[in-house]
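Student: Give me the fold of what follows.
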Amino acid sequence: MYYHLSYLGAPLSYLWLSTTPPALIREEMGRAWDMGARRMWIANAGDIKPAELQIDYFLSLAWDIEGTRAQPIETWVGQWAQDALGNGTGKQAAALLGDYYRLNFARRPEHLQWYLPGEKPHASPLTIAEADERLAGFAAMERRVAALRPLIPPARADAFFELLDYPLSASAAANRRFFAAEAHDALRDADPAESWRRARIAAEAQETLTALTRRYNREVPAGNGAGSWRSSPPTANGAASARACR
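Tutor: Reported below is the predicted structural model:
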């Protein structure tokens, strides 16, 4: 059984953030097990980062599928987060990750553009109000990340940033950048003042993404110069990009 936790290829890759929900991994690998795929499982993760949780869950299923898939996803994720972050934060982290998967699997951060390579660019099918509702979900998630951040023990601060803070905050900024830019284009003639307000939001989101990714790639002590692969955000037009950090 060959399973993609990340993907490079047509029609669109997803290499930046790991947004495959553990519930989907359980469903699909459980089906494979039930149909007789019991000798070899291979996970394509692209790299260990940023798919630590997905890889761990995949391997837990492979080691003890009956015991692992019998656990509620929230229980497994909560214990995983507790082991990584400590200080009784597992339940809160699991709830946050649940929101992260719900929002991002509906549309992966790498796929915010609604057209395929080679096609004429076109806007998403979301109205401005629908996009704003989606962004409100991300904003609520960001507020909960900010509330959890002071509870993390200092020794686990880098782990918290890499495992939870960066993917949640960066995916929120990526959505804010994309949909604010779309709103700018849509409102340019009808409401110039609001259009330019949205343009500023998009520019600020780009700055946030740049700062977050610089910290992830260069400022976290364990990552600087470690020679591991580090993902980068999709470019401004939505195309996925990645780079090696050595």
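
Student: From now on I want contacts and neighbour counts done on CA atoms only, so please keep to that.
Tutor: Noted.

Student: these two touch, right, Arg177 and Ala202?
Tutor: Yes: with contact taken as Cα atoms under 8 Å, Arg177 and Ala202 are classed as touching, separated by 4.1 Å.

Student: One more, please, to line up against the first structure:
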Amino acid sequence: MSDGLVLDKVSIRFGRHVVMQGVDLRFGAGQVVGLVGPNGAGKSTLLGAVAGLVAHRGRITFNGQAIDPRAVGYMPQHAQVRAQLSVLEVVLLGRHERLGWRVDQEALAAAGRILASFGIADLASRAIHTLSGGQQQLVLLAQRLLREPRLLLLDEATSALDLAHQMQVFALLRVYVARTGALVMIAIHDLNLAARHADSVALLTRGGLAGAGRFDDVVTPAALRTVYGVEAEFLTCSAARPVILPIAPFHPVGTHADDPS
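Tutor: Predicted coordinates for the structure are as follows:
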């Protein structure tokens, strides 16, 4: 499959520390991909490699070619803007390559529309540094979407948002994918969010890939025991999506919860 994102035997190491070894992944365009896994599994590092910011071995291509940075929208974890800029100015920077000395009315209108879609049009004139972490997260995501990248890479882009805004963001990402045919890859800690909103997932474990594909096929009770070290109950919600309820730490046969080893 040449269309979409392809990782071919990708390995990443920092000095002697191997973050991941020989990862093969293929995801077609026109979908939302959830990147899941425990802390330290390499989700942020993998997104950085795809964005061209982290050195790696192996090959990463998008639509059969080396990734063009101009086609990528990348939002790192804990992204913040400390400059003395208004919210509107920050969003307009998403089109900085196309802006001249003066910002035309079409660009202003597009920025206004995307702020309105996030429900934050009333913040347009506010200084970005005066906003809460969650509000800044919405503004920065609006900036990336204004650029209309074919490949959108988001690292915990909903981590500072409340439940309503998390649902709103995923709804907007779904509309964006349907309209543009883009591929969105988002690192998500909340497995229930991934179950509900991701078309596919990649489950990372320390050192590599534990599985990729449909959520139901990849995130199983056995995978949670192996990758996360927890026992969990799998329920089904009214939308026929799985709901994961962690129950207890998983202790393999022959070990005990109070065994210090």
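
Student: Need the TM-score from the superposition.
Tutor: Once the chains are laid over each other, their TM-score by TM-score structural alignment, normalised by the length of the first structure reads 0.30; 122 aligned residues with a Cα RMSD of 5.6 Å.

Student: Which stretches in the first structure count as strands?
Tutor: Along the first structure, the segments classed as strands by DSSP state E run 2-4, 42-44, 229-231, 242-244.

Student: Kindly reformat those as JSON lines and extend each row with mean neighbour count and distance to Leu148 of the first structure.
Tutor: Formatted as JSON lines, the entries for those read as follows, by neighbours: other Cα atoms under 10 Å; distance: least, Cα to Cα, whole Å:
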{"stretch": "strand 2-4", "mean neighbour count": "13", "distance to Leu148 of the first structure": "31"}
{"stretch": "strand 42-44", "mean neighbour count": "14", "distance to Leu148 of the first structure": "31"}
{"stretch": "strand 229-231", "mean neighbour count": "20", "distance to Leu148 of the first structure": "24"}
{"stretch": "strand 242-244", "mean neighbour count": "12", "distance to Leu148 of the first structure": "29"}
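
Student: between those strands, which one is nearest to Leu96 of the first structure?
Tutor: Ranking those by their distance to Leu96 of the first structure (criterion: Cα to Cα) puts strand 229-231 first, at 21.6 Å.

Student: Does anything pack onto the closest one? Which helices or strands?
Tutor: For strand 229-231 of the first structure, the contact count by 3 or more Cα pairs under 8 Å, 6 or more residues apart in numbering; DSSP states H and E identifies strand 242-244 as packing neighbours.

Student: Could I get the strands of the first structure in TSV, plus columns for distance to Ala173 of the first structure?
Tutor: Rendered in TSV, the data for the strands of the first structure read as follows (distance: least, Cα to Cα, whole Å):
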stretch	distance to Ala173 of the first structure
strand 2-4	25
strand 42-44	27
strand 229-231	15
strand 242-244	17
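
Student: Ala232 of the second structure - that's part of a strand, no?
Tutor: Yes: assessed by DSSP: H, G, I helix; E, B strand; the rest coil, Ala232 of the second structure belongs to a strand.

Student: Contacts only, for it.
Tutor: Taking Cα atoms under 8 Å, 6 or more residues apart in numbering, we find Ala232 of the second structure in contact with 221, 224, 244-248.

Student: likewise Ile247 of the second structure?
Tutor: Here Ile247 of the second structure is in contact with 230-233 (Cα under 8 Å, 6+ apart).

Student: so Ser60 of the first structure makes contact with Ala70?
Tutor: No: proximity of Ser60 of the first structure to Ala70 does not meet the contact threshold set by Cα under 8 Å, at 11.8 Å.

Student: Which residue of those two possesses the greater neighbour count?
Tutor: Neighbour tally, Ser60 of the first structure and Ala70, criterion other Cα atoms under 10 Å: the higher count belongs to Ser60, 16 against 10.

Student: Which residue, neighbours along the chain excluded, lies closest to that one?
Tutor: By the measure of Cα to Cα, 6 or more residues apart in numbering, the closest residue to Ser60 of the first structure outside its immediate chain neighbours is Thr68, 6.5 Å from it.

Student: Roughly how far does that neighbour sit from Ala139 of the first structure?
Tutor: According to Cα to Cα, to the nearest Å, Thr68 of the first structure stands 32 Å off from Ala139 of the first structure.

Student: What is the burial count for Val175 of the second structure?
Tutor: When neighbours are counted by other Cα under 10 Å, Val175 of the second structure registers 12.

Student: cool, and the one 10 residues further on?
Tutor: Residues within reach of Met185 of the second structure, counting by other Cα under 10 Å, total 24.

Student: you'd agree it is up against Phe170?
Tutor: No: Met185 of the second structure sits out of contact with Phe170 when judged by Cα under 8 Å, with a separation of 11.8 Å.

Student: By residue count, tell me the biggest helix in the second structure.
Tutor: Secondary structure assigned by DSSP state H gives helix 163-180 as the longest helix of the second structure.

Student: From the contact counts, what lies against that helix?
Tutor: Judged by 3+ Cα pairs under 8 Å, 6+ apart, helix 163-180 of the second structure is in contact with strand 31-36, strand 183-187.

Student: all strands for the second structure, in order.
Tutor: Taking DSSP E as the test, the strands found in the second structure are 5-14, 17-27, 31-36, 57-62, 65-66, 72-75, 151-155, 183-187, 200-205, 208-213, 230-236, 242-249.
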